[in-house]
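> model this:
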Amino acid sequence: MIKRDVIVIGAGAAGLFCAAQAGARGRSVEVLDHAKKVGRKILMSGGGRCNFTNMYAEPANFLSQNPHFCKSALSRYTQWDFIALVAEHGIAYHEKTLGQLFCDDSAKDIVDLLLKECSKAHVTVTTRCEILSVEKCESGYLLSTSNGDYQCESLVVATGGLSMPKLGATPFGYKIAQQFGLNVLPTRAALVPFTLHEKDKATLAELSGIAVDVYASCNDTTFKEAMLFTHRGLSGPAMLQISSYWEAGDTLSINTLPNDDSHELLETARTSTPDALLATCLNKVFPKRMVQSFIDYHQWRNVPVKQLTHGECDAIANTLENWPVKPNGTEGYRTAEVTIGGVDTNELSSKTMMAKNVEGLYFIGEVVDVTGWLGGFNFQWAWSSGWAAGQVV
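Here you go, the predicted structure:
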């Protein structure tokens, strides 16, 4: 029987950071993970450079059934605190866009930072360790594992969500929550590309690889970022962002001319170049391949613009500014960056992340019903929630 003050299940961003915080307080801590390597999701994040936080992180950038839950942790351990830690470790980084901070070299720098912090705090990290069962006992918790039996006072569940199963994602954390009577909210894939119905896919697949800036809207939320046509459907930052607000059956509204007035564009063309074909006018603001495909897809008349009626011009302009797209679905957990839903925040203390009705049981990171936008926000939730639990376990 191995005895520890704290056992953390999950050697990802939240788990390792929490373990380092607890260890720094003098607690004996061990992190257990079923994978061969720690921080696999960190290593592949941000194209291998890890978008480790966002300079503009605030509670409004997070989704949850209780939008107030994340406020305490985010205010007590901020993006600036983690940025200072990154600087302390001598890691070079840069802002890519919209406050998104990436390592100059490799995401491995962030994993190394976490492991160094754990080592400094005398935290033991054990990989290839399957958790077979978890039970409550008088002194805390008993864990039966493939590595032997453990006993601990505090148990931290940092097992992540269901996104990217190839990296080892499982529903283990949700099962532990349910075992101890906590409510788990329905989950779904988020920050994920959309798939299209066969008719739309067949027409638009030829645009695969083309990216354009758009306003993407759904359920009273709008993002202005790039949209990428793929052979399966629609991707790119704008689509990933809006996917968190989309539910099955919803229709997206896509403004393909976020920086121009499409009505003005066509009216100007009618007066200044009346003999130019519709395609010629649209080629000025869209990639040529996209123009021809859109003309075919929407069955517009590719004639000199002077021959288009005012009604036709209005219809074309309205479609360019409000293209209704009804996705068939998403690519699901296979490619999703995060999971929406999870352990109900009403079951947890927002200050400590401990279950309100189960002494010594904590949930942090993605397993909790707090989901950030694309752009480093989910890592910030890992640091903030891990820090909050690490102060008290």
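
> hey, let's count contacts and neighbours off CA atoms from now on
Fine.

> isn't Leu266 right up against Gly311?
No - between Leu266 and Gly311 there is no contact under CA atoms under 8 Å: 11.8 Å.

> More neighbours: those two, which one.
The residue with more neighbours, out of Leu266 and Gly311, is Leu266; 24 against 9, by other CA atoms under 10 Å.

> so how far is Asn259 from that one?
Separation of Leu266 from Asn259 (CA to CA, to the nearest Å): 15 Å.

> and if you look at His197?
Distance from His197 to Asn259, counting by CA to CA: 29 Å.

> again with Phe82
Relative to Asn259, Phe82 is positioned 35 Å away (CA to CA).

> Could you also give me the structure for this next sequence, so I can compare it with the first?
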Amino acid sequence: MHKFDVVVIGAGAAGLFCAGQAGRQGLKVLLVDHSDKVAEKIRISGGGRCNFTNRDATPAQFLSENPHFCRSALSRYTPQDFIELLQRHDIPFHEKHKGQLFCDRSAEDVINMLLAECDAGQVTRWQSCSIKSMFCAEQAGTASYKIESSRGLIEAPQVVIATGGLSIPKIGATDFGYRIAKQFGLRLVEPRAALVPLTFEGDSWAPYAQLAGLALPVKIETGPPDATPKQRKKAVVFSEDLLFTHRGLSGPAVLQISSFWREGQPVRVNLAPGTDLSALLLRAKATSRKLIANELASLVPSRLADAWVSEDPALQRPISDATDKALQALAQRLGDWQLTPNGSEGYKKAEVTVGGVDTRDLSSQTMESKQPGLYFIGEVVDVTGWLGGYNFQWAWASGFACAQALAARRVELAV
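All right, here's what the predicted structure looks like:
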């Protein structure tokens, strides 16, 4: 039997970081993963350069059934803390926009740094190694976990589940963490794909499918179809780029809003934010004899203008011939385009999973569950960040909080 102080299951961002931090505090740590490669999400993130944190991360950029749960961990391990770790490893990085930080060279720099931290903590790594079963037995009033793996039986008083969510199964995502949570009686918030393109179907999308590849800055929100003005005023609104695809909408704006979107809800898009469309169109009517599509092309991309007016014969005329009512209706629709997705591209293209282990069954200070000695960190927990480095910051912060707790509990067990 192989005995350790801690077993960390899952060698992604949260698991690697937590294992290294725990090992550097003197714990005998085993890090296990079913894949022969570590941190595939890090490797593919940010176009291969890893958007490893956001300089401006606060609890306000995270979704959870309990939005206050993430406060403790985020306050104790900040973006600046991770930046200083990169600097100690001489990893160059840069800021793109909105606080998003990327490696100058490659995401491999972050992976190699995390592996170096594990090596410094003398962490034992088993890959590939599958977990067949896990159970807990009481020994002298203390929990002891026995784990049957493809490399033999493991025993440890503390186990950390860092196996992520369901997003991107082709790089190894599974429901292992959720199954372990259920096994030990922990509650789950229903998982769903997030930071994911939205899809549309039917003839209504045909005019826009031909716009695949077109991008433009927009404002976007979602909510109930019958949302009141008061509800809309409180809605989360993102100002980002939208991208048309053959199947629907993508780009940062849509990825952001997808985390909040629910089946049956519309998304509302302002295609010309910061512009008084009605006033500009009415002014053009008085001074121009151009076609409406041509005038519209000065406000939105010309391909979008052409697609828009092609749907309505009343708009296929010189702007001087249009009625004020028609132009005002056009401005209203462009500024508040409402359309209802039929779904999303699903976990295969989702960057993260919303939902997971219910935070009501976890300690926000330690990440320990109500099952003594069993911890959950990273994406497997019902805490999900916005697009832009926030989810990696949650991985570092939850992993750090957990590692501190593991060391403190090891001292308690030794007394």
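
> And the TM-score between them?
Comparison of the two superposed chains (TM-score structural alignment, normalised by the length of structure 1) gives a TM-score of 0.98, and 391 aligned residues with a CA RMSD of 0.9 Å.

> So for His197 and Asn259 of structure 1, which sits in the more crowded spot?
Shown here are His197 of structure 1 and Asn259; by other CA under 10 Å, His197 has more neighbours (14 against 11).

> who touches that one in this structure?
Counting by CA atoms under 8 Å, 6 or more residues apart in numbering, His197 of structure 1 makes contact with 327-328.

> That one maps to what in structure 2?
Applying TM-score structural alignment, one finds that His197 of structure 1 aligns to Glu201 in structure 2.

> so what corresponds to Ser208 of structure 1 in structure 2?
Matched to structure 2 by TM-score structural alignment, Ser208 of structure 1 sits across from Ala212.

> Give me the neighbour count for the closest residue to that match other than its chain neighbours.
Excluding its sequence neighbours, the residue lying closest to Ala212 of structure 2 (CA to CA, 6 or more residues apart in numbering) is Thr245, at 4.1 Å. Thr245 of structure 2 has 20 neighbouring residues, counting by other CA under 10 Å.

> wait, isn't Ala405 of structure 2 in contact with Ser363?
No - at 10.4 Å, Ala405 of structure 2 does not count as touching Ser363 under the criterion of CA under 8 Å.

> can you give me the helices in structure 2?
Ranges of helices within structure 2 are 13-23, 40-44, 71-76, 79-88, 108-120, 176-183, 206-209, 229-234, 251-258, 277-287, 292-296, 302-310, 324-335, 390-414, based on DSSP state H.

> ok, now which ones touch the aligned partner of the residue nearest to Ala212 of structure 2 in structure 1?
In structure 1, the residue matched to Thr245 of structure 2 (TM-score structural alignment) is Thr230. Shown in contact with Thr230 of structure 1 (CA under 8 Å, 6+ apart): 205, 207-210.

> Just the buried ones among the residues you listed, please.
If you count burial by 16 or more other CA atoms under 10 Å, the buried members of the contacts of Thr230 of structure 1 come out as 205, 207.

> how about stretch 272-281 of structure 2, which residues of structure 1 does it hit?
Aligning stretch 272-281 of structure 2 against structure 1 (TM-score structural alignment) gives residues 257-266.

> what comes into contact with the matching stretch?
Under the criterion CA under 8 Å, 6+ apart, residues 213-215, 224, 281, 305, 313-314, 317-318, 320-321 lie in contact with stretch 257-266 of structure 1.

> Can you lay out these as CSV showing neighbour count and distance to Tyr93 of structure 1?
Formatted as CSV, those follow (neighbours: other CA atoms under 10 Å; distance: CA to CA, whole Å):
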residue, neighbour count, distance to Tyr93 of structure 1
Asp213, 18, 26
Val214, 24, 28
Tyr215, 22, 29
Lys224, 18, 25
Cys281, 20, 42
Val305, 24, 50
Cys313, 21, 48
Asp314, 16, 47
Ala317, 20, 42
Asn318, 14, 42
Leu320, 19, 38
Glu321, 21, 37
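
> I am finished for the moment; much appreciated.
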